[in-house]
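1. sharing a model prediction with you, sequence too.
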Amino acid sequence: MQKQRPKYARPHHAQRGVATIFSIIMIILVLLPCLAITTDTGRIYFEKRSLQKNADLAALETALLYCRGVIDEDALGDLGVDTIDTLKSDRGNFNGNLDDLTATVSNSGYSVTVILDYKINTSLFGRILKPEDDKIELSASATAKACEPTALISIRSSIATVDEGIINSVLGGLLGTTLNLTVGDWQSLLDTNINLLSYFDALASEIGVTAGAYDTLLTTDVSLSEILDVSADVLQADGASNATVSALQSLLSDIPLGIPNIQLGEILAIQTDATETSVDVDLGVMQLIEGSIQLANRESGIVADVGIPLGIIDATVRAKITEPAQTGIGNPNLAEMNPYGSNGIFAQTSQVRTFISLDLPIVGSVLNSLDALLSAPLISEVSNIVNSLLSLDLVGLVGDILCLVSCVEEKDQIDIKILESPRVDIAINAGSGIARVKNADCDIDGTKTLDAEVSTSTVSVALGQFGSDTEDASNNVFSSDELVVEPIPIIDIGTIHVRKTCALLFCSYSYRLGAGWTSDKSLADRDDFAGGGIGLKLDTTILGDGPENLPSFENNPDDTYLPDVKEDIENSYQAFSADDPVASLSSTLTGIELEFYEPTNGNLLGGVLNLVGNVANSLVSSLDAIITTALSPILDPVVNSLLDTLGVNLANAEVGAALTCENDKVRLTN
């Protein structure tokens, strides 16, 4: 019998239809709130962005109008939605309901702050259910500043005349190549300025950096060739002379391959977050070139062989930059808050390590004037001490009267020798001079002043012998290891073997020569430094001067001229005085120390000689005068020519400055 299906049973497909409808309804109920939240969130974010944009525009324009005197300070507080130019309806910058917008304007100096408050509906969907829905208030604030000052400070070494031989040699040596620019080429570069704003924009385009991103540009690696090439293009576009452009192109063609890239931020000390205002200044082309070459030298590790004409032979001069020169640019208002911090404005000369080696007959000939001291009491006293310690005796002191018929006597005899042509090695670590902006004042009547301070760093001078030969000494000077200074041997206390033969009171002397004898003392066998020796060395550190205030730079043509940053600053340079030990080595060399060599037979002669105070002091005094007489006329032109070219010679340094009190740029400060 067939079983019947219950009448109340429904087909499965009918149940599935109900579940689908229910699922769709649930999805709609979930999506509608999500859509409402997303829409309202996006709308509020858009309104906030639009309000902030209008606050920025209002602050920028109001600050600029206030700076230019269009709006006075008393009227700033009365400004509102209808009176702020950029918010006016005819400008069309604000697209919302002006009735719901309020504006508050305040200032601090030339900084203007605009606060905008704007009421909008809490929710668009909420208004469907509740037309009188409450409103929320959005707020945006912006501060802009105009008429900011810009200061530039520069430090240079005064070069009276351009010597293309020295400049080509020094700068070419730093690059490890030969430069062939003429006097006219260098002079044209010295006389030409370049606008940094134009230069930075062109360089940014050349190396693919976003225009205006100056912090990025200053920390981006760039080649020396690109620096010079862009400089030539910018100067040519600005109408510079053909001589200047040609000089740069000539210099560019001489740049060797393999020079490492550099970062301009290490030679241009520009404040962080620099704006167009900060870099819209003029800089000497020669400063840019020298600083770039010096920085490239430091990065490359090249030790420059510098040819400086001395009129004498056997002179080696080498140099290595340890810190390139810098020029400072920035806002003095920021610098005043912390002159030694990241916003400080300072300029410094380069730091250079110099090696000079002289192997000159002229030195020996001057030192031979010590021969006159051999018969002086101080040398006699030294001889007596040596004879006593070594158990020696001068042949002949026994007394000829004992030789009535004949006698032969042999003794080792002291032979004091002045070395004729010693090698003199000199190492100079010349620290930099730093000029720093302390404060700047701009008065309403147009008077402006800028105060700076100048300090010099530590300088070390070493004189002696730094290695077995010149090359070894040079490698030791420029290595990272501490320099070992050995004394220059000046007096060799040696011995010779003397035979005295007497017959009937008539005596003759002969000197050992190999297996035989000779009557010529100069040919005799000699035991060098058997009795020790005397040498000299100098290893001194001279502290630089602490900060010294300079006279204020002022914009008074009858006093010290303080130009705008886009004007020629040549007339602003003023000299400052510093106790510079490098300017003349004659005073520095008077600090030489006397060193005593130990005898080769190992007794304690050196220690005993050090105890003979009068002898040592007299000898040092005599050597001081002679060495300085011999070396200063040679070293001074070498050192001064080299350091002048590198801008290190602090004794001749000059500091220049420029100050623009109010520029036509405006920027947001928050």
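-> Looks like it arrived, so ask away.
2. use CA for all of it now, contacts and neighbours both
-> Will do.
3. mind listing what's buried along stretch 76-84?
-> For stretch 76-84, the neighbour count (16 or more other Cα atoms under 10 Å) marks 76, 79, 80, 81, 84 as buried.
4. what's the farthest-apart pair in these?
-> The most widely separated members of those, counting by Cα to Cα, are 76 and 81 (12.3 Å).
5. which members of the buried residues of stretch 76-84 are positioned in helices?
-> residue 76 (DSSP state H).
6. what sits against residue 528?
-> Contact partners of residue 528, counting by Cα atoms under 8 Å, 6 or more residues apart in numbering, are 492, 493, 494, 495.
7. helix or strand for the first one, which one?
-> This means residue 492. Using DSSP states H and E, residue 492 maps to strand 488-503.
8. is residue 166 in a helix, a strand, or coil?
-> Taken by DSSP: H, G, I helix; E, B strand; the rest coil, the conformation at residue 166 corresponds to helix.
9. excluding residues flanking it in the chain, which one is nearest it?
-> residue 308 (6.2 Å; Cα to Cα, 6 or more residues apart in numbering).
10. count of residues packed around residue 48?
-> A count of nearby residues for residue 48, using other Cα atoms under 10 Å, gives 16.
11. what sits against it?
-> Contacts for residue 48 (Cα under 8 Å, 6+ apart) come out as 138, 139, 140.
12. hmm, 10 Å instead?
-> 42, 54, 118, 138, 139, 140 (Cα atoms under 10 Å, 6 or more residues apart in numbering).
13. what's the separation between it and residue 137?
-> To residue 137, residue 48 is 10 Å away according to Cα to Cα, to the nearest Å.
14. and for the two, which residues touch both?
-> Here residue 48 and residue 137 have residue 118 as joint contacts, going by Cα under 10 Å, 6+ apart.
15. and the contacts of residue 528, which two are the farthest apart?
-> Taking Cα to Cα, the two most distant members of the contacts of residue 528 are 492 and 495; they sit 9.5 Å apart.
16. okay, and the common contacts of the two?
-> With Cα under 10 Å, 6+ apart, residue 492 and residue 495 have common neighbours 415, 416, 417, 527, 528, 529, 530, 531, 532.
17. another structure for you, compare them:
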Amino acid sequence: MSPLMYCGPRRDRQRGAIGLLAALTMALALMFMLVVIDSGRLFLEKRNLQRVADMAALEAASLFGACSGGNTATGYATQSATRNGFTVSDNTRSMTTRCGTLTSDANSRRVFTADASKADAIQVIVSHTVARSIAAGIGALFDSEPTPADIQLSAVAVATPPLPPLAQLTINSTLATVDSTQAGLLNTLWGGLLGGTLNISAAGWNGLANANINLLNYLDRLALDINAKAGDYTSLLATNISIKQLLSTAATVLPQNDSAVQVALNGLGAVNTIASGTTIKLQNLLNLQTGLPSAGLNTNLNVFGLVQGFVQVANSNSALYATVPANVLGLVGVSTKVKIVEASQLSAAGDPRLATANSNDPNQIYVRTAQVRTLTTVDLSSLGPALNLANSTISLLLALLNADVQIAPAPLTLDISLEAASSNSHVTGFTCASDATKTLAADTNTALIKLKIGKIDGSVWSSSLKDLPSPQELVLLNVRTGTPRVDFGGGGAGLLVNLPVAANRTTLNFTAPAQIGAPPSPVLALNGDPNIVTKLGTGLNNPLVLHTASNSGLLGAVLNLVTGAINVLVSTVTGLLGTLIGPLLDPLLNIVLKNLGVNIANVNVGANLSCHPAQAVLVI
């Protein structure tokens, strides 16, 4: 067959094809090898820069470098970079060190904000200019615009310094157990303070008393529940949040599923004040330094104490009060009202280096119990015989002088107001030589009591005034003279007491306190006499106010005799009050107020102290 007629490829036309493919393959392999080598070179250089930046930021932060004053942060970072082979010797290398703060953006990512006056975080930026890759250089030969032969590589690192020492105080641990009697009193007290009724069982109260929640988890969940900014605890504590929401979040983060606790929380949530949407600020219960790291929030709170604080804050912002019936206290002829004037602060945490004794300093680590006001109305019908005796003794003399005696009308009642100022404790010093020898000192005061006896305006008492005015005198006998009759024209007697009781103060020294996050330990007590009112003794002196005659001559002489006759009441009334007020008010202090987290003569303070809670860490 003629070659021109042959339809298949000829062998001589395929010669050299394998060589062309081999050349193309070798060229591609060479190009890929250049890319790998160049990329590896740049990657290693970038990784080395990141290592230098990381170490410089960590060292500057761990040594508590600052950008103000001597600008020690830059010095520490430069020394670290030099030791790691990065020396700023020419214009191809640079390093920038800045101080500032960390915040979270809308996506909850950390963002560094430069601020030379603060050193909450240290940022280090290192840069090195190196030759551009060979592959990029070859590509630049065919580029219409000139491309720089060099490229600048940079690395950024942000580190936070070690956490400062953290101290925490707690005051007056809550009830350990609740029996049926206490449950009834708690239902009466808390329900009255919230303007409604409660019917929580002893098991429910015990569940609250034994349940604990983690404060950090609680605040994180609360921020999620109310759509607040995550991680901004200062703003969260200052936000008005409904008590119903606070209870709901507490129920959510409870580690154990206790049905009795859930029922108790649901019952509290249905009380008038809570159900109506009353809001409070958690900063009224938790005294935390501004900018406190999250490690300071990693602690447990007792649920009973937390809910008790909700009730106290809600009541201190209203004119509501609880009425305790006589059968609860076992006292006949007595009715008692209870009002919260100032809520307790359950826990305080912060840097003890910043703590001061100034009560207005936001850095003070300060806790207090609640300031409570009670108003007890006592039936004084037992004074009737004494008053009638005085009346019969002087009536004849007064009739000769055209005068008469006015006896306090029945029913004769006496108001006794007891203002229990809050006990308090604040950090005054600490040592952190080692965890075994660390100490914490706290200046601690028990409550100052103000006892007022007489006639007290109920509307003033139920207000939120921090100090009640002096009571009005309860008039027992009033000698009236003249036409028309003039009160106290010739004499008389009344009851009036306005007596402060001194507070007890000392410094509690805690040895080797537990770490932050552990149960407070040790718990130290400042103890006084639990029956403080009974022990007043002669402190009451003479509660009678005697009004002497103001007339001269025979009339004055006779009226002075009348006043002398009235003195017959002195021993009777003084003895009555001496045996009545102590037995009446001491149960009120020891039973009622204790259930509100207030111990008048005794206060328990627990402490925690972490000297070195963490090391410097990279955050960006």
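-> Perfect, I can see it now. Here the structure is a predicted model, which means the values were calculated and not measured.
18. hang on, the earlier thing: mind checking which of the contacts of residue 48 of the first structure land in helices?
-> Assigned to helices by DSSP H, the following of these qualify: 42, 54.
19. and the furthest pair within the contacts of residue 48 of the first structure?
-> Maximum pairwise distance in these, criterion Cα to Cα, is 18.4 Å, between 42 and 54.
20. center of the second structure, which residue is that?
-> With distances taken as Cα atoms, centre = their mean, the second structure has residue 286 as the residue nearest its mean C-alpha position (1.1 Å).
21. residue 42 and residue 54 of the first structure: who's more crowded?
-> residue 54 (23 against 12).
22. picking that back up, closest to residue 60 of the first structure out of the contacts of residue 48 of the first structure?
-> residue 54 (9.9 Å).
23. can you get me a residue count around residue 320 of the first structure?
-> For residue 320 of the first structure, using other Cα under 10 Å, the count is 22.
24. likewise residue 603 of the second structure?
-> 25.
25. contact partners for it?
-> Contact analysis of residue 603 of the second structure by Cα under 10 Å, 6+ apart lists 171-173, 368-369, 423-425, 444-447, 524-528, 597.
26. tell me who's in contact with the residue nearest to residue 166 of the first structure.
-> Residues counted as contacts of residue 308 of the first structure (Cα under 10 Å, 6+ apart) are 165-167, 169-170, 315-317, 637-639, 641-642.
27. out of the contacts of residue 603 of the second structure, which ones does the first structure keep as well?
-> Retained in the first structure: 171, 172, 173, 369, 423, 524, 525, 526, 527, 528, 597, out of those (criterion both residues aligned by TM-score structural alignment, their matches' Cα atoms under 10 Å).
28. map the first one onto the first structure.
-> Spelled out, it's residue 171 of the second structure. Counting by TM-score structural alignment, residue 171 of the second structure corresponds to residue 155 in the first structure.
29. name the nearest residue to that match, sequence neighbours excluded.
-> residue 655 (4.5 Å).
30. looks to me like the one you found is in a strand.
-> Yes. Counting by three-state DSSP, residue 655 of the first structure is part of a strand.
31. if I look at the equivalent of it over in the second structure, how far off is residue 312 of the second structure?
-> For residue 655 of the first structure, the aligned position in the second structure is residue 605, judged by TM-score structural alignment. Going from residue 605 of the second structure to residue 312 of the second structure by Cα to Cα gives 20 Å.
32. just residue 135 of the second structure next, same as before
-> The spacing between residue 135 of the second structure and residue 312 of the second structure, counted by Cα to Cα, is 74 Å.
33. give me the more crowded residue out of those two.
-> residue 312 (27 against 17).
34. surely residue 382 of the first structure is in contact with residue 609?
-> Yes. Here residue 382 of the first structure reaches residue 609: they are 7.6 Å apart, a contact under Cα atoms under 10 Å.
35. spit out the residues that contact these two alike.
-> 615, 616.
36. okay, the helix or strand hosting residue 340 of the second structure sits on what stretch of the first structure?
-> Element membership of residue 340 of the second structure, judged by DSSP H and E, is strand 334-342. Taken onto the first structure by TM-score structural alignment, strand 334-342 of the second structure occupies residues 315-323 there.
37. what's the closest non-adjacent residue to the aligned partner of residue 637 of the first structure in the second structure?
-> Using TM-score structural alignment as the criterion, residue 637 of the first structure maps onto residue 587 of the second structure. Among residues not flanking residue 587 of the second structure along the chain, residue 329 sits closest, at 7.1 Å (Cα to Cα, 6+ apart).
38. same check, this time on residue 233 of the second structure
-> Using Cα to Cα, 6+ apart, the nearest residue to residue 233 of the second structure is residue 219, at 7.4 Å.
39. quick one: the host helix or strand of the one you found aligns where in the first structure?
-> Counting by DSSP H and E, the element that carries residue 219 of the second structure is helix 215-225. Counting by TM-score structural alignment, helix 215-225 of the second structure falls onto residues 196-206 of the first structure.
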